[in-house]
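J.: Predicted model follows, preceded by the sequence.
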Amino acid sequence: MARITAGVGTSHVPLLGVAADSGKTGDDYFQPIFQGYEWTKDWEKEQCSDVIILVYNDHASAFDMNIIPTFAIGCGEFFKPADEGWGPRKVPDVEGHPDLAWHIAQSLILEEFDMTIINEMDVDHGLTVPLTMMYGAPQKWPVKVVPLAVNVVIYPVPAGNRCWALGEAIGRAVTSFPEDLNVQIWGTGGMSHQLQGPRAGLINQEWDNMFLDGLIGDSDALRHIPHIEYLRETGSEGIEMVMWLIMRGALGPKTRCLHRHYHVPCSNTAIGHIVLEPGDS
């Protein structure tokens, strides 16, 4: 059967894609950010994962105010990099895994999660930047990807508890898939940041590290954090961290931390990154 062997959490700041694409990763500003991913890049080479379930949010590339799915799963064969206003990133197309994606979609819908099924969509920096941070600049991405887009842009957005429960359901779906697959699940976005208004540039290092702490071990306290706390403590865009809870829920009741990285600043945000594996239940 398929199995989820690890979970990865990471920021998906678009500036990191710009730095990687323009050869600036060794610059004084970017070097400490990218250095924190070197452990993971080496580790990923050893994992030989078959599929990544990549949880991210679209930034008005595939969806706009006409259609705003709360949870959307990509079931197509390929997903092209989106044009976000300055041309698509020159990175490989993302290869999907339709068989696993459709299996997950069916399993989730039968568990009463109302998933939107997408067969064609372009994927923006929310998905391609994490791939760059973990795999560098290959001619072809070394894994297949099941995109799972979450609305954290337009309110109402899903509760942390609902996201954690979705992760639990994804875990059950993966283990019921009959093919022998090594699957990882990634939660992306965050950490604390606000892009507009009087609090633009807000970064809350103490809260961010509390959140990273809470992903490790057997506590499920993070799933009960209300939206107002994310807004108050981490800024208007910090709500993206609920997507990390989908990753955490999929790993089961307990986790172990393999690697952790936190850096301030990157653009006007904090960079967070963690690698987890399922612990003993």
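T.: That came through, no problem.
J.: contacts, neighbours, all on C-alpha from now
T.: Noted.
J.: Need the residue in this structure that's farthest from the chain's center.
T.: Here the chain reaches farthest from its C-alpha mean at P198, the gap being 27.8 Å by Cα atoms, centre = their mean.
J.: residues contacting L108?
T.: D114, M115, L166, A169, I170, A173 (Cα atoms under 8 Å, 6 or more residues apart in numbering).
J.: Which helix or strand contains the last one?
T.: If you go by DSSP states H and E, A173 is part of helix 160-175.
J.: after that helix comes which helix or strand?
T.: Counting by DSSP H and E, the element after helix 160-175 in chain order, helix or strand, is strand 182-188.
J.: tell me what that following strand is packed against?
T.: strand 3-10, strand 51-56, helix 242-250 (3 or more Cα pairs under 8 Å, 6 or more residues apart in numbering; DSSP states H and E).
J.: would a markdown table of those with mean neighbour count and distance to I154 be doable?
T.: Converted to a markdown table, the helices and strands packed on strand 182-188 look like this (neighbours: other Cα atoms under 10 Å; distance: least, Cα to Cα, whole Å):
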| stretch | mean neighbour count | distance to I154 |
| --- | --- | --- |
| strand 3-10 | 24 | 21 |
| strand 51-56 | 26 | 14 |
| helix 242-250 | 30 | 14 |
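J.: okay, now the one to match up with it:
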Amino acid sequence: MARLTAGIAASHIPAIGAAVDNGKTAEPYWAPVFAGFDWTKAWLKAEKPDVVILVYNDHASAFSLEMIPTFAIGCADSFQPADEGWGPRPVPVVEGHADLAWHIAQSCILDEFDLTIVNKMDVDHGLTVPLTLMFGQPAAWPCKVIPLAVNVVQYPPPTGNRCWRLGEAIARAVESYPEDLNVQIWGTGGMSHQLQGPRAGLINKTFDNEFLDDLTADPERLRTMQHIEYLREAGSEGIELVMWLIMRGALGADIRELHRFYRVPASNTAVGHMVLEKTS
């Protein structure tokens, strides 16, 4: 059977991708940001996941206000890097795992989660920046990737509890897949930030670090956190953190924190990162 072994949480700030693509990672501003992922890069080389289920949000690259799925799973064999207005990022094509993706779709839909099945979509920085942070600049990504896009752009986004329960359903799906695979699930986005209006540039270090603490210490608090609290404390884009709860819900009760990193600034937000291992 497939095994869901670990989860990773990470911000997917577009400026991070630009810093890598333009050779700026060693500059004083950026070097401490990338140093926070050195541990994880080494750990992933040892862990060698076969498949990553990567939870992210699309930034008007594959979807628009004309069509807004709450949860959408990519079931294609491959996904091209999106052109976000300045050309596609110079990163490898994302190779999918169509068989497992279709299995997850079937299992979750029969488990009463209505996933939108997507057979063709380009993937933007929300997905490619985390891959770059974890794997650097390889000629090809070292594992298959199943994109799971979540609407956190147009109100109403899903609740934290709904995201958590989807994570649980994904775990059941993975564990019923007959092939022996080492599967990880990554939750991306956040942390606190706001891109527009009078509070543009908002960063709430206290909120961010309490969120990181409670991913392990008090996940029930995060499950029941209301949209208005994300908006008030973490800014209009802080709602992206509900995507971390899909990852956390998939891992179950028995987990161990292996690595944590938090830094301000990185562009106009903070970088948050955590690695969790499933222990049973």
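T.: Everything's here; your move. Bear in mind that the values here come from a model prediction, so they are computed numbers and not experimental data.
J.: Helices of the stretch 101-250 of the second structure, start to end?
T.: Per DSSP state H, counting those that start in this stretch, the stretch 101-250 of the second structure carries helices over the ranges 125-135, 160-175, 205-216, 219-223, 227-234, 242-251.
J.: Tell me the helix or strand right after the last one.
T.: Spelled out, that is helix 242-251 of the second structure. Later in the chain than helix 242-251 of the second structure, the nearest helix or strand by DSSP H and E is strand 255-266.
J.: Check the mean deviation of that following strand from the first structure.
T.: Taken over the aligned residues, the distance from strand 255-266 of the second structure to the first structure averages 0.5 Å (mean Cα distance after the TM-score superposition for the first structure).
J.: That strand versus helix 242-251: what angle between them?
T.: 170 degrees (axes from the mean of the first three to the mean of the last three Cα atoms, to 10 degrees).
J.: which residue numbers in the first structure go with strand 255-266 of the second structure?
T.: On the first structure, the counterpart of strand 255-266 of the second structure by TM-score structural alignment is residues 255-266.
J.: May I see the buried residues of the matching stretch?
T.: Buried residues in stretch 255-266 of the first structure, counted by 16 or more other Cα atoms under 10 Å: T255, R256, C257, R260, H261, Y262.
J.: do the same with stretch 29-48 of the second structure
T.: W30, P32, V33, F34, G36, F37, T40, K41.
J.: would the second one count as being in a helix?
T.: This means P32 of the second structure. Yes. Counting by DSSP: H, G, I helix; E, B strand; the rest coil, P32 of the second structure is found in a helix.
J.: G74 of the first structure is in contact with V123, isn't it?
T.: No. Contact criterion Cα atoms under 8 Å: G74 of the first structure and V123 do not qualify, at 9.9 Å.
J.: now stretch 81-95 of the second structure, how far from the centre of its chain.
T.: 17 Å (Cα atoms, centre = their mean, to the nearest Å).
J.: May I have the residues that are in contact with Y230 of the first structure?
T.: Taking Cα under 8 Å, 6+ apart, one finds S236, G238, I239 in contact with Y230 of the first structure.
J.: Sort out which one of these lies nearest R3 of the first structure for me.
T.: When the contacts of Y230 of the first structure are ranked by distance to R3 of the first structure (Cα to Cα), I239 comes first, at 28.5 Å.
J.: Apart from its chain neighbours, what residue comes closest to the counterpart of the closest one in the second structure?
T.: Here I239 of the first structure is matched to I239 in the second structure, going by TM-score structural alignment. Spatial nearest neighbour of I239 of the second structure, chain neighbours left out: Y230 (5.6 Å); criterion: Cα to Cα, 6 or more residues apart in numbering.
J.: And I117 of the second structure, by the same measure?
T.: I73 (5.4 Å).
J.: for the strand or helix carrying the one you found, packing partners?
T.: If you go by DSSP H and E, I73 of the second structure is part of strand 71-74. Helices and strands touching strand 71-74 of the second structure, by 3+ Cα pairs under 8 Å, 6+ apart, are helix 98-110, strand 116-118, strand 144-150.
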